[in-house]
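K.L.:
Got a sequence here, can you model it:
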Amino acid sequence: MADALIFYTNPMSRGQIVRWMLEEVGAPYEPRILDYGTTMKDPAYLVVNPMGKVPAIVHDGKVVTECAAICAYLADAFPDAGLAPAPADRADYYRWLFFTAGPVEQAITAKHFGIEPDTDQQRSAGFGSLPAALDALETAVAGKAFVAGDCFSAADVYVGSQVDWGLQFGTIASRPAFEAYVAPLRERAAYKRAKEIDNALIAEMQAANPA
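P.N.:
Below you'll find the predicted structure:
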């Protein structure tokens, strides 16, 4: 049933990551588009996510929030899609999925807000510094088609989305390893479908609310 998997999102959000993952999974889902400041803060949605943020999914009555968690959950919930390595081969899968969701995103956010940890602060901050986090991420993708093993996985959806977004908007400095890693991901059919859907929704929103 299509309503067994509900996807709460806004096309101008990290929901684009989950949209791509859902298109890779190939299971039917019901999208529910929420607006910032209105339906995202509505009491009915706060029951789903008390943070009042998207994305979130409800699958068979169970709620999952946070992009990396959603990607990992969907890979397990739909094993026929082949988006998770075998349990014995998940070291890199978990490592880089959650490293990117944690230290890398924290470092990018800190930089965006003008926070530059000094040497002492870098010892306490989990991300250290943005250059250090990106240096580590580069080791995960340099010379590799996939971030975890020999096959595309949910980790590539999440890591690839962060690198793709960062290169596009300048929050991640261009490096040959990042460019080489993300280029073939952009050619995946599911990536293109997801972008087409979200770009169409963005165009509709902009037409309905011209600046």
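K.L.:
switch to C-alpha atoms for all contacts and neighbour counts from now on
P.N.:
Fine.
K.L.:
neighbouring contacts of stretch 46-55?
P.N.:
Residues outside stretch 46-55 that contact it (C-alpha atoms under 8 Å, 6 or more residues apart in numbering) are 7-10, 13-15, 18, 40-42, 45, 56, 63, 65-67.
K.L.:
secondary structure class for the residue lying closest to residue 164 once chain neighbours are set aside?
P.N.:
Using C-alpha to C-alpha, 6 or more residues apart in numbering and skipping residues adjacent in sequence, the residue nearest residue 164 is residue 182, 6.3 Å away. Using DSSP: H, G, I helix; E, B strand; the rest coil, the structure places residue 182 in helix.
K.L.:
which of the contacts of stretch 46-55 count as buried?
P.N.:
7-10, 14-15, 18, 40-41, 45, 56, 65-67 (16 or more other C-alpha atoms under 10 Å).
K.L.:
Return the member of these nearest to residue 172.
P.N.:
Lowest distance from residue 172 to the buried ones among the contacts of stretch 46-55 (C-alpha to C-alpha) belongs to residue 14, with 15.9 Å.
K.L.:
Looking at the buried ones among the contacts of stretch 46-55, which is nearest residue 170?
P.N.:
residue 14 (16.1 Å).
K.L.:
one more, for comparison:
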Amino acid sequence: MAEDLVFYTNPMSRGRIVRWMLEEVGHPYRTEVLEFGTAMKSPDYLAFNPMGKVPTIIHNGTVVTEAAAICAYLADAFPETGLAPPPGDLRRGPYYRWMFFAAGPVEAAISNKALGFEVPDERRGMVGYGGMNDVVNALEYAVTQSEYIAGDHFGAADVYVGSQIGWGMMFGTLEKRPAFEAYWQRISSRPAAVRAREIDDALAAARKQPSS
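P.N.:
As a prediction, the model looks like this:
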């Protein structure tokens, strides 16, 4: 039932990552599109997401925020999808390792680069990601060890890591190394990824239409 899984998002946000994950899961869900600065900051929404940002999901009364956490949660909540290695499987190590590497060092490094901030060489020890080149080299390593992040099977970590790579190359905050382009091509053509893009692109386009 769609009412047991509600998705709060905006088509011009990181909610696009979770949309892709939801389409991979295939469980019915209801979408609530929120406006920046208004609905996202309303008392009702702040009551379960004090950050006043998207994405957020509520699944059977459980609130989950942060895109990486939502991807990991959904994979475990719907184990029949095979989107996460099962508990005890050794692939769970690289699965968590690279998903949260993307949520931490990659997200921070790419955001700082987009804002024009670079960590001085003498201060690299103070930040979790060191330097941008360190992050990019490690990310390249992650996508070249196997077909997918956790081996030969696509999973939730690919949704999250892949989204960071796809967006980074699109917006010029991540260099287009051949390994990144090959990896992105492998995963971005998945039916769920295409459906998710089409849904959010349509929502974004509709928001740009003048009201009658």
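K.L.:
circling back to that earlier point, filter the buried ones among the contacts of stretch 46-55 of the first structure down to the ones in strands?
P.N.:
7, 8, 9, 56, 65 (DSSP state E).
K.L.:
could you pull out the strands for the second structure?
P.N.:
5-9, 30-33, 56-59, 62-65.
K.L.:
and these as JSON lines, adding distance to residue 125 of the second structure?
P.N.:
Below are the strands of the second structure laid out as JSON lines (distance: least, C-alpha to C-alpha, whole Å):
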{"stretch": "strand 5-9", "distance to residue 125 of the second structure": "35"}
{"stretch": "strand 30-33", "distance to residue 125 of the second structure": "40"}
{"stretch": "strand 56-59", "distance to residue 125 of the second structure": "33"}
{"stretch": "strand 62-65", "distance to residue 125 of the second structure": "29"}
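K.L.:
Out of the ones you listed, which is closest to residue 134 of the second structure?
P.N.:
Checking the strands of the second structure against residue 134 of the second structure by C-alpha to C-alpha gives strand 62-65 as the closest, at 28.0 Å.
K.L.:
Check the mean deviation of that closest one from the first structure.
P.N.:
Its aligned residues in the first structure lie a mean 0.4 Å from strand 62-65 of the second structure after superposition (mean C-alpha distance after the TM-score superposition for the first structure).
K.L.:
How about residues contacting that strand?
P.N.:
The contact list for strand 62-65 of the second structure (C-alpha under 8 Å, 6+ apart) reads 48, 49, 54, 55, 56, 57, 58, 70, 73.
K.L.:
Those, buried ones only, as a PyMOL selection?
P.N.:
Selection of buried members from the contacts of strand 62-65 of the second structure for PyMOL, criterion 16+ other C-alpha under 10 Å:
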select buried, resi 48+49+54+55+56+57+58+70+73
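K.L.:
what would the contacts of strand 62-65 of the second structure look like in TSV with distance to residue 169 of the second structure?
P.N.:
As requested, the contacts of strand 62-65 of the second structure are arranged in TSV below (distance: C-alpha to C-alpha, whole Å):
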residue	distance to residue 169 of the second structure
48	33
49	30
54	22
55	22
56	25
57	27
58	31
70	23
73	27
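K.L.:
what's the longest helix in the first structure?
P.N.:
Counting by DSSP state H, the longest helix found in the first structure is helix 189-208.
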